[in-house]
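S.K.: Following is a predicted model, sequence given first.
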Amino acid sequence: MKIYVKNMVCPRCIMAVETILKTLQIDYKNVSLGEIELNSQPDNSDVTKLSDQLQEIGFEVIDDKKHQLIERIKNYIIQFIHHDKEMLKINLSDFLSEVLGYEYNYLSNLFSEVEGTTIEKYVILQKIEKVKELIVYDELSLKEIAHQLGYSSVAYLSNQFKKVTGLTPSHFKTIGQQKRIPLDHL
């Protein structure tokens, strides 16, 4: 059995959910971004306790099938951009279609209908947040960041960055952390 969870965006989120599952003594197989895979069907009181504890730390159990699919799309995009550099080398639309088992056109239309924005715009927002993170870390040049995130040039990255944030990457670097947006708020 799978339980879908909204707002899980990082490995720390996974650890927090695992801690809750262990505390509640709910037998689980795996926890990944946005998903809890259980070994067996828990009783209703355990599900209620789990849902309540997840809400206390900013997560939400998703019951609706459409919203579950949207959350899976978001989590794959977050994984794609923030946690696995190798994934950026593959075509996102083909990847999403393959792992989710739906035509990309359907996924794209559903995402737009439910979220009020396109998958492409969501990807851009995620990429810009990753750029912000990398700029704040100050370990890579803008050219290296552009290459790492699959931008064709520094100029293209800079133009997209300015369009989204209203700032150039160099200006952002001077003001730093205060302009970052938590991933679950995108």
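M.R.: Thanks, I have it. What you see is a predicted model; the values in this text were computed from it and never measured.
S.K.: hey, let's count contacts and neighbours off CA atoms from now on
M.R.: OK.
S.K.: residue nearest the centroid of this structure?
M.R.: Centroid-nearest residue in the chain, with CA atoms, centre = their mean: residue 78, separated by 3.0 Å.
S.K.: any idea which helix is longest in this protein?
M.R.: helix 119-137 (DSSP state H).
S.K.: got another, please set it beside the one above:
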Amino acid sequence: MTTLFIKNMVCNRCIMVVQNELEKLGLTVKNIKLGEVTLDKELPENVKTNLVKALTVLGFELIDDKKSRIIEKIKNIIIDLVHHQDGEIKYNLSDVLNSKIHHDYNYLSNLFSEIEGTTIEKYFIAQKIEKVKELLVYDELSLSEIAFRLNYSSVAYLSNQFKKVTGLTPSYFKQIREDKRKPLDKV
């Protein structure tokens, strides 16, 4: 068996696209998840070259070095926590990363900062703010429901963090998004 680590796999659609490319090359996928693919056998060098080309065209990248794999795992865990585990961000991020990656959080934090030029916490906050934007645009939840779902201690804390990151209040962001949208009969 071979495990491949793939950069920029951030959603279920990415998983589907990567799996499709692997199958086009005649490869059998044993397991696939964000950033990681397990194949049933070794990958011949000529097939690997073709895979790298196909993935690059689609915006993905095969990761070969250990540090980059760890960074990608951190990102994928955070993306999964924020975007795919609705209402389950109830755990300490450092504990989640320690248990899933099996490295000391200080090592992970220093490595992430060194390679990405930002902290794990800032990346986590950026992902949460993107999720807040998405939920505001969907307009199905109140701000307090969004705050609860993303484990903010209060609506005020969410609003302050949102404004610090985007420069806008959540309500103003929602308003300008609505102003840009046209009803279908006006398109």
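M.R.: Now that the structure is in, tell me what you want to look at. Because the structure is predicted, anything quoted here is derived from the model rather than measured.
S.K.: ok, back up a step: got the contact list for the longest helix of structure 1?
M.R.: Applying CA atoms under 8 Å, 6 or more residues apart in numbering, the contact partners of helix 119-137 of structure 1 are 77-78, 81-82, 108, 111-112, 140, 142, 145, 149, 161, 164, 169, 172-173, 176-177, 180-181, 183, 186.
S.K.: Please apply the same query to stretch 21-40 of structure 2.
M.R.: 1-12, 15, 19, 47, 51, 54-55, 72-73, 76.
S.K.: hmm, which of these are the buried ones?
M.R.: Buried members of those, scored by 16 or more other CA atoms under 10 Å, are 3-11, 15, 19, 51, 54-55, 72-73, 76.
S.K.: In strands, which of the residues you listed appear?
M.R.: Using DSSP state E, the members of those that fall within strands are 3, 4, 5, 6, 7.
S.K.: before we move on, the earlier item: average offset between the longest helix of structure 1 and structure 2?
M.R.: Average distance, helix 119-137 of structure 1 versus aligned residues of structure 2 after superposition (mean CA distance after the TM-score superposition for structure 1): 0.2 Å.
S.K.: ok so, going back, restricted to buried residues, select the contacts of helix 119-137 of structure 1 in PyMOL.
M.R.: Buried subset of those, written as a PyMOL selection, criterion 16+ other CA under 10 Å:
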select buried, resi 77+78+81+82+108+111+112+142+145+149+161+169+172+173+176+180+183
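S.K.: now the helices for structure 2?
M.R.: Counting by DSSP H, the helices of structure 2 are 12-24, 45-57, 66-84, 93-101, 105-116, 120-138, 143-149, 155-166, 170-180.
S.K.: Save the ones you listed as TSV, and put in distance to residue 36 of structure 2 too.
M.R.: Output for the helices of structure 2, formatted as TSV (distance: least, CA to CA, whole Å):
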stretch	distance to residue 36 of structure 2
helix 12-24	9
helix 45-57	13
helix 66-84	8
helix 93-101	13
helix 105-116	18
helix 120-138	20
helix 143-149	27
helix 155-166	30
helix 170-180	35
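S.K.: what residue of structure 2 takes the place of residue 44 of structure 1?
M.R.: Matched to structure 2 by TM-score structural alignment, residue 44 of structure 1 sits across from residue 45.
S.K.: Give me the distance between its match and residue 153 of structure 2.
M.R.: 51 Å (CA to CA, to the nearest Å).
S.K.: same question, residue 7 of structure 2
M.R.: 32 Å.
S.K.: and if you look at residue 83 of structure 2?
M.R.: 19 Å.
S.K.: Likewise for residue 12 of structure 2?
M.R.: Taking CA to CA, one finds residue 12 of structure 2 at 29 Å from residue 153 of structure 2.
S.K.: Residue 64 of structure 1: neighbouring residues, count only.
M.R.: If you count neighbours by other CA atoms under 10 Å, residue 64 of structure 1 ends up with 9.
S.K.: ok, it - contacts?
M.R.: Residue 64 of structure 1 makes no contacts at all, as judged by CA under 8 Å, 6+ apart.
S.K.: got it, and residue 19 of structure 2?
M.R.: Residue 19 of structure 2 neighbours (CA under 8 Å, 6+ apart): 29, 32.
S.K.: go again using 10 Å as the cut-off
M.R.: 13, 27, 28, 29, 31, 32, 33, 37 (CA atoms under 10 Å, 6 or more residues apart in numbering).
S.K.: Roughly how far does the fourth one sit from residue 19 of structure 2?
M.R.: Spatial separation of residue 29 of structure 2 from residue 19 of structure 2 under the definition CA to CA is 7 Å.
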